[in-house]
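sequence and computational prediction follow.
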Amino acid sequence: MSAAQYARLVPKKYRSRTLPKIDRPWRPRVIAWAGPAAFYPNRFYEIDKWYKARIDKPERLPEMHIIDPAEHMKSLQELMQKPETESINIGFAKKEATVKAEKSEKDRVELERKSRHMQLKIDIDSVDVENLSVYRHFQVFDHLFGENVFFENVQKLEVDYQDNIVHSGNILTANSTVTRPEVSIQSVGKGGFNTLLMVNLDGNGFEEKNGELIHWMVSNIPDGEEVTKGREDIEYLQPLPFYGTGYHRVAFVLFRHSQPVDLKINGSTFENRIQSISELYKSHENVLTPSAIRFFQTSYDNSVKTALHSLGLKSPLYEYEYRPALKPAQREFPEKPQPFDLYLDMYRDPKEVEKEVLEKRLSEVKLDNVKEPKWIDPDYVENKKKLPAWLHSKQLERKGVGYAKYHNDVL
């Protein structure tokens, strides 16, 4: 209660002989700067000091984590598990393995002896190494034909880039795939034709067009004949994994059909090579049946840029967009004590920092006839007097804290 309010409410004859207690602000009505004490770790220790008049404690909010009670007790394996759905085989039925006669006990002992002495030889061609789990892991079937579909490798397909053979997901360099590969297709012995597609599942660079990039297409290959006997609808083009896009999956898909087909795909331009394989197969599923598949992975090298320039295209560069670094809101008096130049560097424009780093690196390019100075700062005494302490310490950082900022060989 103020003095004026007390005078209006209480008559004069009933007033107290002593002065009433009047409400006063507990802090003076002045704007006082905290000075260097704002950077002390315990600047809130004495909150009633006069120079703390306009400094408020930082507000700390707890992190909120929303927990779903229904999902809280499930393990990670249960959360990551997908609902089981029956997969559909869109190809031929798998060949039944021939049952071999059981070996006698004497033969088993002899095989064990050879195995222990490293004398047992195995014919690789006779071993069945087909495993569709690799294709499911890389989602080759899902991205080519849709989800929950697959087909068995019932026809032998060999793709060979000179000394590099395409298996099931092995890595080949883009430089080794410049020329078209040698392809060998097993003869079924029932006549008919084969159609071979070479597809890059990750090579579509057009946002407005959905589909995969067809690098090579040979249709109507007679059964038992070489690939050159077929009709080359789309000429061979080496895989083109763009810079910064990582590994691309390149698949060779073989289709069987009884009569010659015309898929009506024009691959004269780079954009026309972008086709949806699932829609293409859907429109010809009554005629085409997939029988074999092989795929490999490849990444960018200089041969990709050369191939794009030969087509009259520029080589695009992709970079990963990192999320901005988490940092507190900039304040005049930060909570954590630290040098002010490092604190202000957190809020500088990243382009300005990159420019400074680049200029520093270019200035330190070592030539053959240039020697590194013996002394870091020959004018140490003068700079100590004239320059600010933080700027002078920055000049003295040759092998100290700021060295890695300008000499990071990884970047």
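Thanks, I have the structure now. What you see is a predicted model; the values in this text were computed from it and never measured. Numbers count the residues shown, from 1 in each chain.

going forward, measure contacts between C-alpha atoms and count neighbours the same way
Fine.

buried stuff in stretch 197-214?
Buried positions in stretch 197-214, judged by neighbour count with 16 or more other CA atoms under 10 Å: 197-205, 211-214.

where does Asp160 land in three-state SS?
Using DSSP: H, G, I helix; E, B strand; the rest coil, the structure places Asp160 in strand.

that one: neighbouring residues, count only.
Using other CA atoms under 10 Å, Asp160 has 15 neighbouring residues.

Val140 too?
When neighbours are defined as other CA under 10 Å, Val140 has 23 of them.

compute the number of surrounding residues for the residue nearest to Tyr320 when sequence neighbours are not counted.
Computed as CA to CA, 6 or more residues apart in numbering, the closest residue to Tyr320 that is not its neighbour in sequence is Gly244, at 7.6 Å. For Gly244, the count of nearby residues is 13 (other CA under 10 Å).

pasting the second one now:
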Amino acid sequence: MSFSNLLMKSGLNHGLRGTPATVVLISTRQGHRLRGKPPGVARTLEQRLREETVTDPEVVARINIGFPQLKESRSAQLKTRLEHLKTQRANKQLEQLARSQKLIIDLDKVQQTYVQTTGQHDLRLLADHYGIFEHLYGSAYFVPRVPLSISYELGGDTLTPVYNGNVIKPAEAAKQPLVSFDGQMDPITGKSAAGQDSYWTLLATNPDAHYTNPSAECLHWFIANIPNGRVSEGQVLAEYLPPFPPKGVGYQRMVFVLYKQQAAMDLGSYQLASSDYSNLEKRTFSTLEFYRQHQEQLTPAGLAFYQTNWDESLTEFYHDVLNLKEPVYEYDFPKPYLADQKFFPLKQPFNLYMDKHRDEKQLNKEYLQRKLAKSHPFDGPAKPLRFPNAHPIKDVPSWLKTEIRKQRLGTGRIQDY
């Protein structure tokens, strides 16, 4: 292919004379994206164009589907900040308390200030880190504007809050959580709009829990037409279903998304009958499709999510609630590659080399027998040496010296058992 044809194919056939068109060239080598001139022998432009890829920012740009934010100008923010600092420095009592180490800081007020300033932006970055937006909205995202408070009751006055992807066990999330938010807040200005009725929708889905369709979600909770933030008065379209991650699959994500409605909506088509409470196929859901159908009437405004994994309480939940046999997933690891045996394995511990070609169950049995032989039936195992390296090892082969030294220090293969 000629150089001109290569340029036409790459979309760079213009600008051959004079200064070429401005194009961002990013080379990819060994899985790393590098900028600038690569090391090594200098190559021609034709050779570099064959290796480099051109990305269009308009194609890969993500779409913000949330509310914008109206903020004061930077000069006004700076003026307010300086006035606050001036007031704090003029407070002599505050300085005396700080010097005497008696100053008490209200952590609740600090948390409230953090949520109102940068907390929601940090939550958006954390959601990106956990792949929340990618798996729910594809190439879209939003910045949460309405702080969403969700917590589970554990009995008594103990609460387990949902924050920043923390881990909550299924036994802790068995009951319907407590949800609160400011239903009178204007997501754009961040101020209260008292006197005006507002309606909200709360959705809780698990993008990792669907059995038959990996691209679908499991609907765990659906409340629509929540008036002025009073969740208990909303229209419950799907009763709360606790998370049920199977044994062996690791962590799953539970995501709560709060939508601001333009007005009251008719979402009766999503109503789940009480008889279908445990029907997982009827709980198949797609957040992206839901938003595409109703994006003119509602806008995402709040977000909260956590992680959960299997615990023993799910065995009874599968049998009694879901009426299913509890699934258990195991990893089928391929057998390790073993080269042909050698008569003289050089530069290798002889005992470790021979154990590679023996049955693993037999090795575990021998190790257990040696361990039990040194353990008293009532007093337990013998106490370890206080100074393991101070005791000499005599009249044994070199490979056995290494094995005994590892046993004394508790290192090596002993960590596998």
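Everything's here; your move. Not measured: the values here are computed from a predicted model.

coming back round to it: show me the contacts for the residue nearest to Tyr320 of the first structure.
The contact partners of Gly244 of the first structure, taken as CA atoms under 8 Å, 6 or more residues apart in numbering, are 300, 317-320.

mind redoing it with 7 Å?
Counting by CA atoms under 7 Å, 6 or more residues apart in numbering, Gly244 of the first structure makes contact with 317-319.

what's it aligned with over in the second structure?
Taking TM-score structural alignment as the criterion, the aligned counterpart of Gly244 of the first structure in the second structure is Gly248.

and the gap between that match and Glu330 of the second structure?
Taking CA to CA, to the nearest Å as the measure, Gly248 of the second structure and Glu330 of the second structure are separated by 6 Å.

before we move on, what about Glu153 of the second structure?
Applying CA to CA, the value for Glu153 of the second structure to Glu330 of the second structure is 32 Å.

who's more crowded, these two?
Between Glu153 of the second structure and Glu330, counted using other CA under 10 Å, Glu153 has the larger neighbour count: 17 against 8.

so that one sits right up against Ile168, yeah?
No. Applying CA atoms under 7 Å as the test, Glu153 of the second structure and Ile168 come out as separate, 11.7 Å apart.

give me the neighbour count for Leu358 of the first structure.
Here the number of neighbours of Leu358 of the first structure (other CA under 10 Å) works out to 13.

out of everything not next to it in sequence, what's closest to it?
Nearest residue to Leu358 of the first structure in three dimensions, chain neighbours excluded: Tyr406, at 7.9 Å (CA to CA, 6+ apart).

alignment lookup: Gln139 of the first structure to the second structure.
Residue pairing (TM-score structural alignment): Gln139 of the first structure is matched to Gly131 of the second structure.

what count of nearby residues applies to that match?
Neighbour number of Gly131 of the second structure under other CA under 10 Å is 13.

okay, it and Arg230 of the second structure: tell me how far apart.
Gly131 of the second structure sits 30 Å away from Arg230 of the second structure, going by CA to CA.

could you do Ala98 of the second structure as well?
Per CA to CA, Ala98 of the second structure is found 42 Å from Arg230 of the second structure.

more neighbours: these two, which one.
Neighbour count, other CA under 10 Å: between Ala98 of the second structure and Arg230, Arg230 has more, with 16 against 12.

which SSE is Ala70 of the first structure in?
Taking DSSP states H and E as the criterion, Ala70 of the first structure maps to helix 69-72.

how far out from the middle of the chain is the helix or strand following that helix?
Per DSSP H and E, helix 69-72 of the first structure leads on to helix 76-80 as the next helix or strand towards the C-terminus. Relative to its chain's centre, helix 76-80 of the first structure lies at 23 Å (CA atoms, centre = their mean, to the nearest Å).

just stretch 312-325 of the second structure next, same as before
In terms of CA atoms, centre = their mean, the centre of stretch 312-325 of the second structure is found 26 Å from the chain centre.

and that stretch, which residues are buried?
For stretch 312-325 of the second structure, burial by neighbour count (16+ other CA under 10 Å) applies to 314-315, 317-318.

please apply the same query to stretch 144-155 of the second structure.
For stretch 144-155 of the second structure, a neighbour-count test (16+ other CA under 10 Å) marks 144-153 as buried.
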